[in-house]
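Colleague: Sequence first, predicted model second:
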Amino acid sequence: MCVKPRAGEATPAEVLHSVQGLWCTSCALAVEAQLVRLPGVHSASLHYPSATLLVSGEPKALEEGRLAAAVARLGYRLAPPEAARDAAVRLEAESRYLSLRLLVAAVFGMWTMLASLLIYAGALPDAGLEGVMAWASGAFAVPVVTYAGWPFYRAAWRTLRARRPGMDALVSLGALGAVGVSLWLLGRGSSEVYFDTAVMLIGLLLVGRLVETLCRHRGLRALQALHMPPDEVSRWSQGRWQSCALEEVHRGDRLRVATGESIPLDGTLETAEARLDTAPLTGESAPRRCLSGEGLAAGCRNLGPALEMSVTAVAGECRLDRLREQMWWQQARKGELARLADRFAAWLSPLAVVLAVLTLAATWLAGVPAEEAMVRALSVLVVACPCAVGLAIPLAGLAGSGRALGRGVVFRDPAAFETLARVRSAAFDKTGTLTAGEPVVTQLRPAPGVEGQRLLALAALAARGSDHPLGRALRREAHDRGVSESGEVDQRQEIAGRGRRVRLADGRELCLGSRAWLAQRGIAVPEGDAGVDSEVALACDGRWLGSVLLGEAALPGTAETLARLRQGGLTLALISGDRPPAVRRLGRAVGLREAECFPGRSPEAKAALIAALPQPSLYVGDGLNDALGLATASVGVAPLGASSAAREGGAVVLLRPGIGGVEEAWDLARRTRRVMRQNLVLSALYNALALGLAVSMAIPPLVAVLAMVASSLSVMGNAARLAWSQPPVTGGGEVHGQQAHRWRLAGGAESRRPKSS
């Protein structure tokens, strides 16, 4: 069971479970109806494709035993949310279960259909032989109607007990009605029986269920594609490396990951350098280089030599574990279209029964023979089965979620599919969203007679051991250029916000800091540009050796993505708390006009600007100061590396660097919503037209069966098209990936190569 706390209270207001034993969407509606009747339960939402149940209400009403007893009264079982591996096992078992019943339906139903065909075609020489064939048709239909059709009858009884009869009730009435009419006709000596209708109805519905299960299997495979941790890891213990179970690892333990193995848990890199394949987590094919002290995420694969790491999150608490949990919560909630489909399916079944009874009465009173009146009523029952309506939205949503996860986008709220498809504006934070969030060296300015390499080496040596972002940037640049930080540091002193003084073992004194701080120490520094983002000056023994200019570079592909969003009709804005020169310079670099850049904004001012944009609006931000903006926007998006506050506030989380995922999410949301609406319209039109025809004219029950199954298969095919189709390449997305690949391999050097020194 997963629990989410209610705001302002320590007790839960929502619980998450899975329900075992579901057979169709009608089962899901029955469980919801049963739980909502419990005192203290406010709402219940059961996502049939993933069997995920979300219940909200008073804390005491959400006790697991109480909910389990209510579900058990209908014949289902309550269980903890399923992991991807468990869901795959369940779906494989369902596939075998369906395949066995489908085999029985095919083997025995074939002979039923053959006997009926001989009767309909008039191929038999006399009426006596036709009667024998009619009885043979019924005999071969017995295994199909009993064994193969048993799951439908069981689900029908469960939904009737919950007072929410659905598709299975109509299927059961249709199949048993066809058998009953056929037995009645046999008793009267007629050979025009309809055992073939019952056989075809059960057989084709089993085929549809099997196809539906395969579609669900493919949709849930996106969760399975996330990291599956190993059972054992190599841990440093008692002076040597020992194998231990993953569950026995604690925070701070030191693990060893061999070449080709996956990172088992979140942690920090202890070795000097590592090359990682982040595709399982971000979908990016290019390797990522990490330096000592950087964070490692579970699921990434080690491409280089064996690495050592220190664990920061134990099993069940890693980032991927949280993503799985977010997917559970997302799947259990229903959007507006899903609720509309549920309401439609809920009243369609009772309406079909009423129409069938009225058809029987009206045709019989109009003088139509009793057997023909029964056949027409039977056709109304069969044609009205709301299979397509029940599957219209859940399968499309599952296909969209799976496709999004494969493209590096996690939808934490299913309503975001519908809202994101309608957004009219998009606003972005600067640092950590359009940029990497870390400064990079843009230019070296050595003093006359000083080489650029020597300036960088001494600056990196002075910054050794510093956690300041500028110091890390200097060391990273020296590492990328292969510049050695030779020398030993005896003493170091850091003056917060001003600079750093270091005394080397050979007696030299290095001062690294701002121009003003060096001037206070009596060191003359030539005047520079006033518009640079950051400048770090270096002096040795009171003599200025040069300055290093640092700034922020836009992530690869940012300008192209913003241009395509603008072409798509979105109003764009860059809203940042940074200084105007830095914000406007970045805005020009990524193709934004000056009127679209809003620097120096507080969190409250960001929220006000977002509220003033054309609605619905989208905001992308990564920091604690962006939480208010994410909550104000219609759809909040948290980029890769966002703070926990931003991830919790965002309805969409990106797993790839940069904002390319925003375009992916927007495009996918529009496609998913389009498929949802298509499915809902197709299923509604089918049921309206089919019911109208079945009531107004005589339709053979076999034709009604074929029409009903064709409708369900069309809905599943449309959803599968979303899951299996390859989305269009968005404006040279392959080029974007190559640029990102080169940028990472060079450590960002292409975008920040210093000018001539």
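Modeller: Okay, I see it.
Colleague: use CA for all of it now, contacts and neighbours both
Modeller: Fine.
Colleague: Count residues in the vicinity of Glu494, would you?
Modeller: For Glu494, the neighbour count with other CA atoms under 10 Å is 15.
Colleague: element containing it?
Modeller: Applying DSSP states H and E as the criterion places Glu494 in strand 489-495.
Colleague: got the contact list for the following helix or strand past that strand?
Modeller: With elements assigned by DSSP H and E, the helix or strand that comes after strand 489-495 is strand 499-504. Residues outside strand 499-504 that contact it (CA atoms under 8 Å, 6 or more residues apart in numbering) are 462-463, 487-494, 509-514, 517.
Colleague: does Ala638 really touch Val653, like I thought?
Modeller: Yes. If you go by CA atoms under 8 Å, Ala638 and Val653 touch, sitting 4.8 Å apart.
Colleague: shared neighbours of the two, which are they?
Modeller: The contact sets of Ala638 and Val653 overlap at Arg647 (CA under 8 Å, 6+ apart).
Colleague: Looking at these two, which is more packed in?
Modeller: Comparing Ala638 with Val653 by other CA under 10 Å, the one with more neighbours is Ala638, at 31 against 28.
Colleague: Against that first model, consider the following:
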Amino acid sequence: MSTAASPIRLRLKGLHCASCVGRVETALRGLSGVTRAEVSLATEQARVEAPGVPVAALIQAVRQAGYDAEAASSAAAQEDTSDWRLPVAVVGALALMVLSMDDLILGHGNHMVPDPPLRWILLALATPVQLLCGWPFLRGALASARRLAADMNTLVAVGTWAAYGVSVAAVFGGGHDVYFESSATIIALILLGRSLELRARRSAGDAVRRLMALRPAAAHRVRDGVESDVPVEQVVPGDLLRIRPGERVPADGEIVEGESDLDESMVTGESMPVPRGPGGPVTGGTVNRTGALLVRAARVGDDALLAQIVRAVEEAQSRKAPVERLADRVAGVFVPIVIGIAALTFGGWWLATGQAGAGFLPAVAVLVIACPCALGLATPTAVMAGVGRGAEKGILIRGGEALEVAHRLRTVAFDKTGTVTEGKPAVVDELVLHPDLRALAAAAEKRSEHPLARAVVAHGTTGGAASPEPEDFFAYPGSGVEATVQGRTVLVGSHEFLNGRGVDTAPTAVFTDRNRSAARSRRRRPRG
């Protein structure tokens, strides 16, 4: 059996709340050789550090805890076991309710089906719901019982099986009412609740999946002068990668050849593309905006910055807030207390009425209604949603504890203006030295992909103004552009770029200084 020294990732099935997370973590940490085990409810994965421990042993430990697991690298599709059970339970519960209560629905006090055969029909309808749809609750309750523990599965299993068992005894022995519709309805409602919980959890974990999707699936690898497309997982440090304009960078590395502007907002929050040339660093997941690049891969896979960001988000989502730890402790003692209250309820009704059957339904109601799902679900879902939303906006939050104390913030410091801008440059001021400059600048920038160029074009064509087409065009990455428009040479670019081309920028000094003090970018538009 193969072993692994690096962290092992398991894909989990059957997690419903923070109590499930704690149970799986306890089971994994109980194995000899496991040094660390962390379970993320958001991604439904476990990250285990267990040098020398077989993956099969970890999976077996999870299954013994009442859950299912498989290696995260497995191509097997992850299925929601409640998908097919939910419609079966709903249809069965509705049929049982109609047949059991048709005398009340129709108002004539008589069932459409006579009582002796009716009980057998109800038994036939309730049995598949109880055995098939209710199996996850029974399995979870049995797993907890083996560990001398109790959870929400215990409450649901005890309540529904009590109702079903008493009803089966009534069918074969007669003498009292049956409660098949009660057990089936409880199972259907709990399955519906779990389905909604799963949707909320998956939605909260979407941020992690979107971060992982930033890495392209394939890379253009160049070996011995031959370019070929390979899965990004096959890229190793030292590989030469071709990155065309508009493509995402597949791995962290260094530019060997070419110049371009890279959109690094995913990493830095800076909305403006950053010029890069030979020797400059590139980060996997960022976008190559303009020129073609040849990059030597340096960090790939789990060592890449994007993978580290994903791990940071996953760890933040799985880190418990103080209020969440409190809810876990409450849930730990809540179930035994509920079972005791249900027993007292049953005994109280029996003593008060002199009939044991009178306390049955109230006791089952206590067991089911008191299920502590929300105790362990509400806070982790809120934490995951908050951390995930922050990650989508480029904000990495350390976890629930940071979110819990965030309401006490009074001052927030930002390191640069680009972090808090809209990321859509616009022309807000101009100094017009010639009436044709606006149209000429817009024409020169038409073929540029730089965000500032788009702003100049949008400003130059405001109100439907016409802009001529450039006859030729050349871009200087990180500096400016040169174009021929209506037979005239037009230069558009930075202060340094224009000075280097012999353009006198002194007449714009006062205008430039005023906008620089307002933290605005400069894009000069002299005509050659």
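Modeller: Thanks, I have the structure now. Model, not experiment: these values are computed from the prediction.
Colleague: Ser260 of structure 2 matches what in structure 1?
Modeller: Using TM-score structural alignment as the criterion, Ser260 of structure 2 maps onto Ala274 of structure 1.
Colleague: tell me the SS of its match?
Modeller: Following DSSP: H, G, I helix; E, B strand; the rest coil, the label given to Ala274 of structure 1 is strand.
Colleague: before we move on, which element is the closest residue to it other than its chain neighbours in?
Modeller: Distances taken as CA to CA, 6 or more residues apart in numbering place Cys290 nearest to Ala274 of structure 1, at 5.2 Å, with adjacent residues excluded. Using DSSP H and E, Cys290 of structure 1 falls within strand 287-291.
Colleague: Off-centre distance for that strand?
Modeller: Averaging C-alpha positions (CA atoms, centre = their mean, to the nearest Å) puts strand 287-291 of structure 1 26 Å from its chain's average.
Colleague: before we move on, back to that, for the corresponding residue of structure 2 for the residue nearest to Ala274 of structure 1, what are its contacts?
Modeller: Matched by TM-score structural alignment, Cys290 of structure 1 corresponds to Pro275 in structure 2. Pro275 of structure 2 makes contact with 259-262, 477-478, according to CA under 8 Å, 6+ apart.
Colleague: Check the mean deviation of the strand holding Cys290 of structure 1 from structure 2.
Modeller: Superposed on structure 2, strand 287-291 of structure 1 shows a mean distance to its aligned partners of 3.2 Å (mean CA distance after the TM-score superposition for structure 1).
Colleague: Give me the mean distance between the helix or strand that that strand is followed by and structure 2.
Modeller: The helix or strand immediately downstream of strand 287-291 of structure 1 is strand 295-296, counting by DSSP H and E. Aligned to structure 2 and superposed, strand 295-296 of structure 1 gives a mean residue distance of 2.4 Å (mean CA distance after the TM-score superposition for structure 1).
Colleague: Give me the helices and strands touching strand 295-296 of structure 1, please.
Modeller: Using 3 or more CA pairs under 8 Å, 6 or more residues apart in numbering; DSSP states H and E, the elements in contact with strand 295-296 of structure 1 are strand 267-269.
Colleague: List of residues touching the strand it packs on?
Modeller: Strand 267-269 of structure 1 has contacts (CA under 8 Å, 6+ apart) with 290-297, 307-313.
Colleague: Please repeat the previous calculation with a cut-off of 7 Å.
Modeller: 292-297, 308-313 (CA atoms under 7 Å, 6 or more residues apart in numbering).
Colleague: quick one: the strands in the stretch 51-200 of structure 1?
Modeller: For the stretch 51-200 of structure 1, the strands defined by DSSP state E, counting those that start in this stretch occupy 52-57, 77-79.
Colleague: Buried deepest among the ones you listed, which one?
Modeller: strand 52-57 (a mean of 24; mean count of other CA atoms under 10 Å).
Colleague: To which residue of structure 2 is Ala384 of structure 1 aligned?
Modeller: Aligned partner of Ala384 of structure 1 by TM-score structural alignment: Ala370.
Colleague: Does the residue lying closest to its match once chain neighbours are set aside fall in a helix, a strand, or a coil region?
Modeller: Counting by CA to CA, 6+ apart, Ala370 of structure 2 lies nearest to Val338, which is 6.9 Å off, once chain neighbours are set aside. Three-state assignment for Val338 of structure 2 (three-state DSSP): helix.
Colleague: correct me, but Val338 of structure 2 touches Leu367?
Modeller: Yes. Using CA atoms under 7 Å, Val338 of structure 2 is in contact with Leu367, at 6.4 Å.
Colleague: Please say which of the two ends up with more neighbours.
Modeller: Under the criterion of other CA under 10 Å, the comparison of Val338 of structure 2 against Leu367 puts Leu367 first, with 25 against 20.
Colleague: Wasn't the more buried one part of a helix?
Modeller: Yes. Leu367 of structure 2: assigned to a helix according to three-state DSSP.
Colleague: measure it to Ala163 of structure 2 for me?
Modeller: Distance of Leu367 of structure 2 to Ala163 of structure 2, computed by CA to CA, to the nearest Å: 11 Å.
Colleague: Thank you, goodbye.
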